[in-house]
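Visitor: when you get a sec, could you give me coordinates for this:
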Amino acid sequence: MDNREAIGSWLSGPRAAAADMGADFGYRGKRLGLPEEGPGSLAPVGRRVGALFIDWALSALTAFALLAGRKLEGTSDWALVVFVVMSVLMVGTVGSTLGKRLLGLRVVALDGLGKLPVWRTVVRTVLLGIAVPALIWDRDNRGLHDRLSGSVQVRG
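Guide: Model (predicted):
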């Protein structure tokens, strides 16, 4: 292998280098048993971020409304509390938050792809509230909060 090949494989990344060696990763979600497209397929990152933005905005507005007439210095703390409560209640009962529902997403359990049990919803939501686990992804674009709770976000 000459230097150009070594540099080229380094620049293209480990996935491309592994594919050059014969590894077949398939589409994102394949190893989870999800379809490639359509309902039940892995939710795209853009929609997931959009749903999170909508949910956070609704939580901030709710916290602001609850604190009307009081000092606004603790609004962000209350917004996080509202976000956690809203996520646990909605994902634990109907499988999606308002933001996810608007963008056609839902959270399901990987074992049987049914509704996520409430205790696993609590684990997922607390980890999501910490934020760091949601920023660590695997090759299927699942955050650490989804991996640890045995869940996945799919298209509705």
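
Visitor: make it CA atoms for all contacts and neighbour counts henceforth
Guide: Will do.

Visitor: what are the ranges of the helices in this protein?
Guide: 3-12, 14-20, 45-66, 75-93, 98-102, 118-130, 144-149 (DSSP state H).

Visitor: check contacts around Ala134.
Guide: If a contact means CA atoms under 8 Å, 6 or more residues apart in numbering, then Ala134 has Leu127, Leu128, Gly143, Leu144, His145, Asp146 as its contacts.

Visitor: what does Pro117 give?
Guide: Gly92, Ala109 are the contacts of Pro117 under CA under 8 Å, 6+ apart.

Visitor: and the residue nearest to Ala51 when sequence neighbours are not counted, how many neighbours?
Guide: Leaving aside its chain neighbours, Ala51 sits nearest to Gly99 (4.2 Å; criterion: CA to CA, 6 or more residues apart in numbering). As a burial measure, Gly99 scores 22 neighbours (other CA atoms under 10 Å).

Visitor: ok, the one 5 residues further on next?
Guide: The number of residues packed around Gly104, counting by other CA under 10 Å, is 17.

Visitor: nearest residue to it other than its sequence neighbours?
Guide: Among residues not flanking Gly104 along the chain, Gly156 sits closest, at 5.0 Å (CA to CA, 6+ apart).

Visitor: how near is Asp20 to Pro14?
Guide: Per CA to CA, to the nearest Å, Asp20 is found 10 Å from Pro14.

Visitor: need the contact list for Gly143.
Guide: So Gly143 contacts Pro133, Ala134, Leu135, Ile136, Trp137 (CA under 8 Å, 6+ apart).

Visitor: would you do the same for the sequence below? I want to compare the two.
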Amino acid sequence: MARWTGEWLPGAGDETTAGGERTQRWCGERLGLPESGVGSVAGGGPRLLGLIIDLVIASLVTTLFVRPSLQDPAVMQTFNLWSVGVWAVITIIPAAFFGFTPGMGALGIRVARLDGAQWVGVWRAVVRTALTFVIIPAAIRNIDGRSWLDRLTGTVVIRMR
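Guide: Alright, predicted model coming up:
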């Protein structure tokens, strides 16, 4: 049981694996990332706060074009749909070409590919955005601090500063 939970539950499992290898001491050690500072795995707090900042920016941009109305549910539904669309655009385009969204940039974190390529790429950014929208794949992380969407796209969220 400990080996099964050790993959996704930090702190679970024995100090050594079944093959006698020593387990990693920090998130990202297996990936060759430093324990702290630039290039280390970003924690869940900055990732969540970055998402919240992106959602607020999307809502503010949407208010420039659609006025929200608490009295009219149809107008509010339209506002919410446009907000999701704006959020997708401000998430996919910057992440694909720069490696970070506005919220991530404000917090000093970015998405990096494990194969060392410069750009995250459009398909990876689209998959990451779609799975973030579902929430659960973005919330569950393994011992390396990588969520399901990171593992599916071959990426990791790291610190820029």
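
Visitor: using PyMOL, define a selection of the buried residues within the contacts of Gly143 of the first structure.
Guide: Typed into PyMOL, the line below selects the buried ones among the contacts of Gly143 of the first structure, using 16 or more other CA atoms under 10 Å:
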select buried, resi 133+134
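
Visitor: would JSON lines of the contacts of Gly143 of the first structure with distance to Asp111 of the first structure be doable?
Guide: As requested, the contacts of Gly143 of the first structure are arranged in JSON lines below (distance: CA to CA, whole Å):
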{"residue": "Pro133", "distance to Asp111 of the first structure": "21"}
{"residue": "Ala134", "distance to Asp111 of the first structure": "21"}
{"residue": "Leu135", "distance to Asp111 of the first structure": "23"}
{"residue": "Ile136", "distance to Asp111 of the first structure": "22"}
{"residue": "Trp137", "distance to Asp111 of the first structure": "20"}
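
Visitor: most widely separated two among the contacts of Gly143 of the first structure?
Guide: Largest separation among the contacts of Gly143 of the first structure by CA to CA: Pro133 and Trp137, giving 8.1 Å.

Visitor: what residues are shared contacts of these two?
Guide: Joint contacts of Pro133 of the first structure and Trp137 (CA under 8 Å, 6+ apart) are Gly143, Leu144.

Visitor: count the residues that sit near Ala19 of the first structure.
Guide: By other CA under 10 Å, neighbour count at Ala19 of the first structure equals 11.

Visitor: what does it align to in the second structure?
Guide: Matched across to the second structure, Ala19 of the first structure falls on Glu15, judged by TM-score structural alignment.

Visitor: what of Asp138 of the first structure?
Guide: By TM-score structural alignment, Asp138 of the first structure lines up with Asn142.

Visitor: its match contacts Thr5, correct?
Guide: No - using CA atoms under 8 Å, Asn142 of the second structure makes no contact with Thr5, being 9.3 Å away.

Visitor: circling back to that earlier point, JSON lines for the helices of the first structure, including distance to Glu36 of the first structure?
Guide: Listed next are the helices of the first structure as JSON lines, based on distance: least, CA to CA, whole Å:
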{"stretch": "helix 3-12", "distance to Glu36 of the first structure": "24"}
{"stretch": "helix 14-20", "distance to Glu36 of the first structure": "19"}
{"stretch": "helix 45-66", "distance to Glu36 of the first structure": "15"}
{"stretch": "helix 75-93", "distance to Glu36 of the first structure": "24"}
{"stretch": "helix 98-102", "distance to Glu36 of the first structure": "20"}
{"stretch": "helix 118-130", "distance to Glu36 of the first structure": "24"}
{"stretch": "helix 144-149", "distance to Glu36 of the first structure": "19"}
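
Visitor: looking at those, which is nearest to Asp111 of the first structure?
Guide: Nearest of the helices of the first structure to Asp111 of the first structure, taken as CA to CA: helix 144-149 at 10.9 Å.

Visitor: tell me roughly how far that closest one lies from the second structure on average.
Guide: Following the fit onto the second structure, the mean deviation recorded for helix 144-149 of the first structure is 0.9 Å by mean CA distance after the TM-score superposition for the first structure.
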